[in-house]
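Participant: here are the coordinates; sequence isn't available:
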């Protein structure tokens, strides 16, 4: 196993682009599924063909965004070892640069609070 790693590193150090691409694909494959990302990208009517490099770039950017989101949510969380939906939804609600996620990650509202607000809005205001 170690010999295979050394051989891979040696080829990469020499500038063998094929081995570097394979290494990049192996590394990214541990994260988000590339086939799904490519399928999502192909769902756009503007995208005729999508290269493997574009798929890998979008996957890496997405992983970086998720890491940043989690890091910021943990920083603002009460518990530094546990991340809850509430922490992410509060972060999305408070940070203006994350407002585009407000429909996807809304604040949780308890049913009794929602019903109380409905009842209050239905009562006539004299």
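Facilitator: Here it is on my side, so go on. Quick caveat, the model's predicted, so the values are computed rather than measured.
Participant: C-alpha from now on. contacts and neighbour counts both.
Facilitator: Fine.
Participant: My read is that residue 76 contacts residue 88, right?
Facilitator: No: under the criterion of Cα atoms under 8 Å, residue 76 is not in contact with residue 88, lying 9.3 Å apart.
Participant: Look at those two and report which has more neighbours.
Facilitator: Of the pair residue 76 and residue 88, residue 88 is the one with more neighbours under other Cα atoms under 10 Å, namely 21 against 15.
Participant: before we go on, here's another structure to hold up against the first:
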């Protein structure tokens, strides 16, 4: 799985920063290539707007929330996959997620949510 991620398999192609054209001559503060989120931004924005405490959400905020969600799902899936491997399986099961949530303090806020 890690080998696939390192090889770039399944990853979205990097998108060039619009201000970093080769002929423009102006420097850009962003050195990392911009990667578009895999989650649909319209759906993320609809979820944000569903919260009665939120009146406005900029596109940048929606983008950051989508990217943070992707990183969170990736992290918990990798941690749960370790437990699946210990059980000599390649498929994640609910018990693998439960084990990851119980074992790591960073997921303590999720305890009891999958019941």
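Facilitator: Arrived safely. Quick caveat: nothing in here was measured; it's all calculated off a predicted structure.
Participant: Name the single longest helix found in structure 2.
Facilitator: helix 59-86 (DSSP state H).
Participant: what span of structure 1 lines up against the next helix-or-strand element following that one?
Facilitator: Following helix 59-86 of structure 2 in sequence order, the next helix or strand is helix 94-103 (DSSP states H and E). Mapped onto structure 1 using TM-score structural alignment, helix 94-103 of structure 2 covers residues 85-94.
Participant: Quick one: average offset of the matching stretch versus structure 2, please.
Facilitator: Comparing stretch 85-94 of structure 1 with its match in structure 2 after superposition yields a mean distance of 1.4 Å (mean Cα distance after the TM-score superposition for structure 1).
Participant: Same question for stretch 56-63 of structure 1.
Facilitator: Per aligned residue, stretch 56-63 of structure 1 averages 0.4 Å (mean Cα distance after the TM-score superposition for structure 1).
Participant: what's that stretch aligned against in structure 2?
Facilitator: So stretch 56-63 of structure 1 is aligned with residues 63-70, judged by TM-score structural alignment.
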